[in-house]
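>>> I need the structure of the sequence given here:
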Amino acid sequence: MTAPVQTPPPQQQLSAAQIAALLALVQAQAELRRQLTQAAVAAALAPLAGFTAWWDAEAVTDLIGRILRVVQPMQRQAAQLTDGYLTNAALVITGQRPRPAGAVDVTRLRRKMTEELADELLAGVRQSVKVELDRIGDEPSTEVQPSPAWGLEHDREYQDPAEAYARVADGYRYATTVLGDSPEKAQKKAEIRLATIAETDVTLAVREQYRRNLSAQNATGYRRILHPELSETGPCGLCVVAADRVYKKEDLLPLHNRCVCEVLPVYGRVDPGITLNGDDLRRIYDAAGGNTREDLRRVRVLMAEHGEIGPILVHGDQHYRSPEEVARTYASSRQVREQAILDALEPRYEETKYRVARGDNLSKTLRWQRARIEELRRSIGAAV
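Below is the predicted model:
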């Protein structure tokens, strides 16, 4: 990133008792969030057992309603717990208890890709943001990092929470029709996708609660707190690089898939997160031979913008579907929408032809794909 907004004076130390109290709070928050996430995923998956009516719109709508009735209360509970967690953390750090901010509205967490926004993105009137973070240094940074001007943050509309879950049904139909998956394989994909959405919904509620509380408190910023004990392989490179710096308090925490980081506020020279992360970061910085640290120095971490869930962390050397790409399927122009579908379908068709030649029983899928491609080409040609 660019030059820091400010360089605080040397770190002011908290007492051992304060650090111990904060560690207990962070661990309790992480464990309660883990339990709530697992419960939300299990509750979301329960109605899917034995469900086969993927082509019945009324049955799918009923399924989504049942899922939301169990997931949303858990989102609210996660937000309330986070409100209490940050209120108690502020008390430990500053000696003063701020007024609780109150739980966020869990129905206003996902952005909506409107036709107008899609057209603006495609015309270049509005642009999503992609910023490469600094590589890790010899020691964690205590500087407050500047915030990018998020291109999709302002004047946004919120997506109906049901829409994310409706895509599970869309995915099942796509898998069986376009990809030629068996019903069993498509069902397993639907379960995985549904679990990911439920997990993300809990995370989004926690993240928005972080922003509400931190904005209301007299904090300088925040630092993300690593939790290697909650991950099978320890903190990932994305989280380590992201935990190496302090962010402005009003910024949304950049997410990535299955992230288990929490946050703690920074008050001027008081940065408890750098102490709590210390052992984990020190192990990385002082790894034998420097191999681990050098590997992390090579990790390119981008803070990018997701059209639906906002700031995310992505590997700089890996492709991710940008809001501009997504916008093609929401554009007001039917020709643009159909071209986007065609561009996605043609490689699938070539892959299916290869699989049929290899002996896979996908002749029906191949015929459907060919007919759909021909239909799209005719429609696009007529519109030109």
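>>> going forward, measure contacts between C-alpha atoms and count neighbours the same way
Will do.
>>> Which stretches in the stretch 101-250 of the chain count as helices?
Taking DSSP state H, counting those that start in this stretch, the helices of the stretch 101-250 of the chain run over residues 115-123, 161-177, 183-216, 237-242.
>>> Could you also give me the structure for this next sequence, so I can compare it with the first?
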Amino acid sequence: MTLTRLDRRYGASVRSVWASVLGRVNRSWAGLGSWRDADAARFRRTTLPIILAGERQIASLTTSYLEQLYRDMGERGPRVSLDLDTVTGQALRGVDPVDVYERPFVEVYTALSNGEPLDVATDRGARRLETITKTDLQLARTHTFKAVTAQQDGVEYYIRELRGEYDCALCLIASTQRYHKKDLMPIHPGCDCEPKTVTADYDPGQIIDEDRLNQIHDAVEAALGTFDRGGRAVDYRKIIIARDHGEIGPVLGFRGQRFTGPDDIPLPT
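As a prediction, the model looks like this:
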């Protein structure tokens, strides 16, 4: 699909928010000097408001974008009503952000307990922090998308537009299919794909870009040495699936991946 001026403006605005939030978060992490409990508490106290503000900015940008896109499609309807508290903060994962942003520090402590030097341990914590932050910013977008399109009767489907400087194979494959708007847009941690609403007189079917899908199949076959090219829809499901993550909802992953849950936590003896 050809990108419109509206698409480009929205994409640039969201990327600007990502860059600003991630820059401030990463600088806060690097400037800690110590990663002990007191520093972790101070980090969360000063940094969580920055992340929440970024989530709310993205939710507002996404709402405005989808409203304008709806009008550009020739559709009319009442102005969207959206409570930002329902698509940001704790609403994204069902977990207190204070607990979520303790995880990068746990990453540091775990690495240190395994004998890693401090610089390696803090680098691992920084990578975990960046992934969590990116995921939360993207969740603000996907939750807003679902809430807004639920109020837009003229929209039935959406597709994924690739926006990253580098796009993983999972997102590439997902971009060849259409989704029903009632389904939360599947992501993977750190995903930055954009939703694009679609109106259609008929259901085009799950796969909307077979040429691209075939190219990806060829690349997978070249990389892995094997691939069943018969029955593309079946092949698609073998390569990429949407699993349900306990906090962030549908997550893209290769078959065989799974996420830890309550059953994986050993009980005290």
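>>> Kindly provide the TM-score of these chains.
TM-score for the superposed chains, counting by TM-score structural alignment, normalised by the length of the second structure: 0.81, backed by 254 aligned residues with a Cα RMSD of 3.0 Å.
>>> Ok, which of the helices of the stretch 101-250 of the first structure comes nearest Leu226 of the first structure?
helix 237-242 (7.2 Å; Cα to Cα).
>>> Against which helices or strands is the closest one packed?
On a contact count with 3 or more Cα pairs under 8 Å, 6 or more residues apart in numbering; DSSP states H and E, helix 237-242 of the first structure meets strand 310-315.
>>> how about stretch 341-352 of the first structure: buried residues?
Under the neighbour-count criterion of 16 or more other Cα atoms under 10 Å, stretch 341-352 of the first structure has 341-342, 345, 348-349, 352 buried.
>>> likewise stretch 348-364 of the first structure?
Neighbour-count burial for stretch 348-364 of the first structure flags 348-349, 352-353, 362-363 (criterion: 16+ other Cα under 10 Å).
>>> and what of stretch 162-176 of the second structure?
162, 170-176.
>>> circling back: and the buried residues of stretch 341-352 of the first structure, which two are furthest apart?
Ile341 and Thr352 (16.4 Å).
>>> of the buried residues of stretch 341-352 of the first structure, closest to Arg328 of the first structure?
Ile341 (8.9 Å).
>>> coming back round to it: can you convert the buried residues of stretch 162-176 of the second structure into JSON lines and add a column each for distance to Val106 of the second structure?
Converted to JSON lines, these look like this (distance: Cα to Cα, whole Å):
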{"residue": "Leu162", "distance to Val106 of the second structure": "32"}
{"residue": "Leu170", "distance to Val106 of the second structure": "28"}
{"residue": "Cys171", "distance to Val106 of the second structure": "29"}
{"residue": "Leu172", "distance to Val106 of the second structure": "32"}
{"residue": "Ile173", "distance to Val106 of the second structure": "34"}
{"residue": "Ala174", "distance to Val106 of the second structure": "33"}
{"residue": "Ser175", "distance to Val106 of the second structure": "35"}
{"residue": "Thr176", "distance to Val106 of the second structure": "38"}
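>>> Next up, identify which helix or strand Glu305 of the first structure is on.
Using DSSP states H and E, Glu305 of the first structure maps to strand 301-306.
>>> Let me see the contact set for whatever residue of the second structure lines up with Leu253 of the first structure.
Matched by TM-score structural alignment, Leu253 of the first structure corresponds to Met185 in the second structure. By Cα atoms under 8 Å, 6 or more residues apart in numbering, the residues touching Met185 of the second structure are 142, 146, 179, 195, 250.
>>> ok, which stretches of the stretch 51-200 of the first structure are strands?
130-132 (DSSP state E, counting those that start in this stretch).
>>> re the thing from before, return the subset of the buried residues of stretch 348-364 of the first structure lying in helices.
With DSSP state H as the criterion, helices contain 348-349, 352-353, 363 from among these.
>>> What count of nearby residues applies to Gly54 of the second structure?
Gly54 of the second structure: 24 surrounding residues under other Cα atoms under 10 Å.
>>> what about the strand holding Glu305 of the first structure, how far off from the second structure?
Here the mean offset of strand 301-306 of the first structure against the second structure after fitting is 0.8 Å, by mean Cα distance after the TM-score superposition for the first structure.
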